[in-house]
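> Here is a sequence with its predicted model. Questions after.
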Amino acid sequence: MSFIQAKPAATHDFYGPIHKGLRLAQTQMLVRLGACGGDDADELTTLLGDLTALLHMAEHHLVNEDKWVHTALEARAPGSTQRLAQSHEHHRHAFGELEALIGEVEAAEPSGHARLMRQLYLRFTLFAADDLAHMAEEEQLMLPVLQSLFTDEELVGIEDRILSALSPEEIVGFGRLMIPAATRADRIALLSAMRANAPAEAFAAIMQLSARATLSDADYGHLCEGLGLAA
C-alpha cells in the first residue's frame, strides 16, 4: 500500500462500529468456549448454535467488504486490495475448519466432548487472534487510504448500500453486536442514522431487539434521552 499517499480528506469511519461489535462477540465467545467442558448437553447445544451464528455473521461481513468496499477501492487504486483478499481467503479457510469441528462435536459421544471442545477452543483462539490483527490493519492502514480516495458522501453511500442489502433479521443481529460495543455518544449517532434511514417499525424493532436486549438500564436510558425518546 506504500504507493498510495494516504492524506485523508474524509472523516467517515464505517469500519469502527462493526469491528467493535465483532471484537465483542469474539472475545465473549472465546470465554464461553474455554469454560465449556461439553458435559451439559443444553449448554453445549446453545453454545455451538451461537458459534455457528457468529461465524455466519463474520463471513457475511467479509462478503460485504469484498462486494462493496474492495470493488470501490480497486476502481480507484488497482491492486490495492490484494493483501486484504488474501486475508479474507485465510478467514474462509478458518471458517471451514471451525464448522467441521462443530460438526465433530455434534456427532461425538459425550465421552469425547471434552477433548473436541478443547480443539474447537484452540482453533477459535487462532481465528480470533488473526481476525483482531486483520481488523486493526483495516482501521489503521486501509481506512486512511479510503478517506484519501473518497469523500465522506461517497463513503456513506458505500455503507448505505451494504446496509440496504441486509435483511431485517440481519440488521437486528448486527445491531446486537454493534450497539453494546459502542460508546454512549457513538450509540446515539448510530441509532440516529438508523432512525433517519429506516421505516418507523424497523427502527422500533432495532431499539427493542438490539438496544433494549443488550444494554443496561442506565445505558438504555442514556440512549433514549439522547434520541429524545421515552425509555
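Looks like it came in fine. Numbers count the residues shown, from 1 in each chain.

> use CA for all of it now, contacts and neighbours both
Fine.

> Neighbours of H70, how many?
20 (other Cα atoms under 10 Å).

> cool, the one 3 residues further on as well?
Here the count is done by other Cα under 10 Å, and L73 has 19 residues near it.

> next up, a second structure to put side by side with the first:
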Amino acid sequence: MHARHNIYGFIHKALRHFLSDTLVALGRLDVADAQETDTVLAQARQLLALCRMHLEHENRFVHPALEACDPGSASRIAGEHVHHEEDIALLLGQVDAVDAARGDASACMAAAGRLYRHMAVFVGDNFVHMDYEEREHNATLWAHYTDMQLHAIEGAIVAALTPATSALSMRWMLPALSHPERVGLLQGMRANAPAAAFGSALTAARERLGTRDWDKLSASLGLEQAVAA
C-alpha cells in the first residue's frame, strides 16, 4: 500500500530530538560553569520558542483543516495547546529564574533543579500529545484529504517560517531522520527550494551528522560526483 503523507512526521522527530537533548542538558548542567550555563539556557529558550511557534502553526493551518472535514476532531488537542502555552510561559520564567540566581550558587542550583523537573513533565506530556496527533489526527486527515492537499497545508506552514526558525528546525530535524527520510527531504529541497535554502540545509547536515551518516548522504545526493565534475 502507498504510505500516506505524514504531515507531523518530520517536525515531530525534530521536536522529540530537541526536547530530549535539552532535558538531558538541563539534568547535567553545572551552574558553576558560566559558559555551559549560557549555552544550555539559550538552548532551552530556543526550544520553547520553537514549541510555541509549532503550536501556533498547528492552530492556524492544521486544526481548521481537521474541523472543516470532521467538526470537533481538533478540540482535544486545541485544549492541550492552551495548557502547553501556559507551560511554556512557566518554563521561560524558570529559565529566567536560573539566570537571575547565578550570583548565588545554592539558589541557582535549586532553580536549575526546578527547571529540570518541570521540563521533564513538559517533555513527557509532549511525547504523549504528539503520539495522539500522529494516530488520531492523521487518520482524520487521510480519510478526507489527498496527499497533494496535505503537502499544500505543509507548504503553507513552511512558508510561514522565518529563515531563523527554518534553520533551527533543520538543525534538529536532519540528525533525527532516518537516512532515506534525510535523502528524500534534501532531494525535494534541491528540486523545489531556493538554492540558498538547500545550501543552508547541506551545511546543517555537514555540521550535525556523524561521519558515516554524512558520507552516506553525500553519496546518495551525488555530492562527491558534483565536486569532482
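That came in fine, so what should we check first? Remember, predicted model here, so these are calculated numbers, not experimental data.

> Can you give me the TM-score here?
Aligned and superposed, the two chains score 0.93 in TM-score terms (TM-score structural alignment, normalised by the length of the second structure); 223 aligned residues with a Cα RMSD of 1.6 Å.

> Next, the contact list for the aligned partner of L191 of the first structure in the second structure, please.
Counting by TM-score structural alignment, L191 of the first structure lines up with L186 in the second structure. Applying Cα atoms under 8 Å, 6 or more residues apart in numbering to L186 of the second structure gives the contacts 198, 201-202.

> And the most far-flung residue of the first structure relative to its centre, how far from M117 of the first structure?
When distances are taken from the C-alpha mean of the first structure, S111 lies farthest, 34.1 Å away, according to Cα atoms, centre = their mean. Noted for S111 of the first structure: a distance of 11 Å to M117 of the first structure, by Cα to Cα, to the nearest Å.

> Could you report the separation of whichever residue in the second structure pairs up with V31 of the first structure from F18 of the second structure?
Per TM-score structural alignment, the equivalent position to V31 of the first structure in the second structure is V24. Computed as Cα to Cα, the V24 of the second structure to F18 of the second structure distance reads 10 Å.

> and what of A107 of the second structure?
For A107 of the second structure relative to F18 of the second structure (Cα to Cα), the value is 27 Å.

> Looking at the two, which has the bigger crowd around it?
For A107 of the second structure and F18, the more surrounded residue by other Cα under 10 Å is F18, and the numbers stand at 25 against 15.

> For the strand or helix carrying the more buried one, name the packing helices and strands.
In the assignment (DSSP states H and E), F18 of the second structure maps to helix 9-27. With contacts taken as 3 or more Cα pairs under 8 Å, 6 or more residues apart in numbering; DSSP states H and E, helix 9-27 of the second structure sits against helix 34-57, helix 105-132, helix 163-173.

> So which of those is nearest H151 of the second structure?
Among those, the nearest to H151 of the second structure by Cα to Cα is helix 34-57 (14.6 Å).

> corresponding residues in the first structure for whatever helix or strand comes next after the closest one?
Of the helices and strands lying after helix 34-57 of the second structure in sequence (DSSP H and E), the nearest is helix 63-69. Aligned by TM-score structural alignment, helix 63-69 of the second structure falls on residues 70-76 of the first structure.

> Thanks again, I'm all set now.
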